[in-house]
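Q: Just to be clear, the model below is a prediction. Sequence and coordinates:
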Amino acid sequence: MSNNPLVSICIPCYNAALYINKTIESIIKQTYPNIEIIIVDDGSTDNSVLLILKQIETSHISINLIKQENKGQCYAANVAFKSAKGEYIKFLDADDLINETHIELQVLALEKTKNCIAAGQVKRFYNNNIENSLEEKLANWANLTPIDWLLIDNGKGLGMMQCAMFLIPRSILDKTGLWNEALSLINDFEFFPRVLLAADEILFTEEAKVYYRSGTLNSLSNILSVKALKSAFEALRLTTAKILAIEDSERSRQVLGNYWSLWAYHFYPKTQDLFEEANNQIITLTGKKFKPNHSGFSQTIAFILGWKLTKRLKDFQIKQ
């Protein structure tokens, strides 16, 4: 490539000692020649910082380490961006991996046009075994307008929004603002729709791959605090208003109704007020009250006892 604009990779890091070396190595191996890494250590209590410092000593590319007290992922991501000098920005979790041509392919796509965002392919893997990564072709694997990219697969909800998949021009972030520091849970659900909708087009770069560690949570409603659940509610509220302001249609209402239904289930019974407000959102969007989808033995129990008591019993069982 004759023109190599600087790409800044912003990494919030908290207790990522098990993964941070591999994440940095995947960036160092990039075929694209003009990259800087900004890592904000958000008060880690493990040896993440020591591992990062060792990488800095041996790396041929710029790695800037910023240490701060623990203030949350959004705050750390914003600090990283404010220190970044690149024309293009990628937010990367401290345990993500990207393939060697990832940055080169996304820059090439963006350099051909203006005011667009590149979106790569996400491949999930489990048990630290990248060789068993899963590929699921999605409906938005195409060049699309932002609203179509978000809504096209309306049976499953908004399009995948894993942060490392996107390469974003700084000029777009200057218009939209940064991560909402009042949010902690599903903060990406608020951030990325806001950013994507400021672009003219989302450019799909299929061979720019992100390898995303994934696992199974037994029950979000028992793991998450009330504060976290309030964050999820606010992220949903903000994104609902944003999307409906651009397209108030059957498909947008169905997509948003699906998300409110998912979180209504998690809100109950820990945050009864949020559950009631979520139910009101579902009624407004779809014309129907919230009704959870149970399967297997839970479906049988819910038929006998009702879904609310079934949910309470499941939550109690997980706590034991």
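A: Looks like it arrived, so ask away.

Q: Every contact and neighbour count from this point should use C-alpha atoms.
A: Fine.

Q: if I've got this straight, Ile117 is in a strand?
A: Yes. Per DSSP: H, G, I helix; E, B strand; the rest coil, Ile117 lies within a strand segment.

Q: all helices of this protein, in order?
A: 20-28, 48-58, 73-83, 102-111, 146-151, 170-176, 187-196, 220-223, 226-246, 250-267, 272-286, 296-305, 307-319 (DSSP state H).

Q: Compare the ones you listed and give me the one nearest Val210.
A: helix 102-111 (8.1 Å; CA to CA).

Q: what inclination does the closest one have with respect to helix 20-28?
A: 50 degrees (axes from the mean of the first three to the mean of the last three CA atoms, to 10 degrees).

Q: show me the contacts for the residue nearest the centre of the chain.
A: Central residue of the chain (CA atoms, centre = their mean): Gln162, 3.8 Å from the mean position. For Gln162, the contact set (CA atoms under 8 Å, 6 or more residues apart in numbering) comprises Val122, Asp188.

Q: swap the cut-off to 10 Å and go again
A: Shown in contact with Gln162 (CA atoms under 10 Å, 6 or more residues apart in numbering): 91-93, 96, 119-122, 188-189, 192, 210, 212.

Q: try this one side by side with the last:
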Amino acid sequence: MMKTPTFPLVSICIPIYNGEAFLAKALASVTTQTYPNLEVVVSDDRSSDASLAIVEQFQQEVDFPVRIFSHEPQGIGANWNHCVAKAKGQYIKFLFQDDVLLPTCVEKMVEAFQQFPEVGLVACKRDFILNKEKDEATERWLKSFGDLQAHLEGDDQNLLFLDHRIYGRKDFLKSPKNIVGEPTTVMFSRNIINKIGWFREDFKQSLDYEFYYRVLVFSQILILPEVLVQFRLHEKQATEVNRSNKILDYDLYPEIVYQSYKKFLHPEVRKELWRKYSVTGRIITKFGL
């Protein structure tokens, strides 16, 4: 007897702030999804442009729930967390206001969870939408970060399973530090929050992969080989703004890795971080011992 497929609720979480330029295209990509059980949760950081009007119009046009929440801005991480906190779905699928989901994205990610219940987060490959001139800097970025898993090997089906052993790689702290993907590339089980906590609200740039690596302490992450999303590159995206304003938290990240995952680290990496972040190590380094 054939097993009847189940379709657990998936929450498409869209944190927004002044996203009118591309928001309608992001929302339109939700309507193309082949997966039948969706809700959209929008968390707005008091946008001053037409973002809310675009979402409200979308709400009137679709036949699935669209819930909109507006609140005082408290930073990127707080907006992400606010969006997830309002979600009702078993699975959380981020979609950022600049990006696009391809039609089978949600369907294939839910199938992956059902096939591999030990997985806590599923990610996918991504293509790029260029809304900026493809200059030398963009070429360098695409060469370095176009395929975040290029240095890793999957199984015979090109499925890449990550677990806590990834911390033991000698190149773990080398670029790219994010080997999973931007938030639009991932879906995670709602109950993983109960195990690892929320996104760090004191981070502005690396809060996504800091979250992913906490997931790996408790469960696997699966990277699917298919391109299921499109990630938009443009001058006003958060990464570019943070870089231009020198609002980067990369300097905090190695110490967090040392304090949180030292028992998993490669011995050479652990020793290097020990010299920087332990009291004894700093003394020895200072006096050249």
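A: That came through, no problem. As the structure is a computational prediction, the values presented were derived from the model and not from experiment.

Q: Most neighbours among the contacts of Gln162 of the first structure, which one is it?
A: Ala119 (29 neighbours; other CA atoms under 10 Å).

Q: counterpart of it in the second structure?
A: Using TM-score structural alignment as the criterion, Ala119 of the first structure maps onto Ala123 of the second structure.

Q: just Thr239 of the first structure next, same as before
A: Looks like Thr239 of the first structure aligns to Val257 there (TM-score structural alignment).

Q: And Ser44 of the first structure, by the same measure?
A: In the second structure, Ser44 of the first structure lands on Ser47 (TM-score structural alignment).

Q: count of residues packed around that match?
A: So Ser47 of the second structure, with other CA under 10 Å, has 17 neighbours.

Q: longest single strand anywhere in the first structure?
A: strand 201-213 (DSSP state E).

Q: buried stuff in it?
A: Buried residues in strand 201-213 of the first structure, counting neighbours by 16 or more other CA atoms under 10 Å, are found at Glu201, Ile202, Leu203, Phe204, Thr205, Glu206, Ala208, Lys209, Val210, Tyr211, Tyr212, Arg213.

Q: The closest residue to the first one other than its chain neighbours - how many residues pack around it?
A: Using CA to CA, 6 or more residues apart in numbering and skipping residues adjacent in sequence, the residue nearest Glu201 of the first structure is Thr145, 4.6 Å away. Using other CA under 10 Å, Thr145 of the first structure has 16 neighbouring residues.

Q: Hmm, Thr145 of the first structure is touching Ile202, no?
A: Yes. The criterion here is CA atoms under 10 Å, and Thr145 of the first structure meets it with Ile202 at 6.0 Å.

Q: Show me whatever sits in contact with both of those two.
A: In contact with both Thr145 of the first structure and Ile202: Cys116, Leu196, using CA under 10 Å, 6+ apart.

Q: list the contacts for the match of Ser44 of the first structure?
A: By CA under 10 Å, 6+ apart, the neighbours of Ser47 of the second structure are Ile16, Tyr17, Asn18, Gly19, Glu20, Ser70, His71, Glu72, Pro73.

Q: Which position in the first structure pairs with the second one?
A: Going back to what we said before, that points to Tyr17 of the second structure. In the first structure, Tyr17 of the second structure lands on Tyr14 (TM-score structural alignment).

Q: One more: the last one?
A: With TM-score structural alignment defining the correspondence, Pro73 of the second structure maps onto Asn70 in the first structure.

Q: which residue numbers in the first structure go with stretch 99-106 of the second structure?
A: So stretch 99-106 of the second structure sits over residues 96-103 in the first structure, by TM-score structural alignment.

Q: could you redo the helices of the first structure as CSV and give each row distance to Leu138 of the first structure?
A: As requested, the helices of the first structure are exported to CSV (distance: least, CA to CA, whole Å):
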stretch, distance to Leu138 of the first structure
helix 20-28, 25
helix 48-58, 35
helix 73-83, 27
helix 102-111, 19
helix 146-151, 10
helix 170-176, 25
helix 187-196, 17
helix 220-223, 25
helix 226-246, 20
helix 250-267, 15
helix 272-286, 24
helix 296-305, 27
helix 307-319, 31
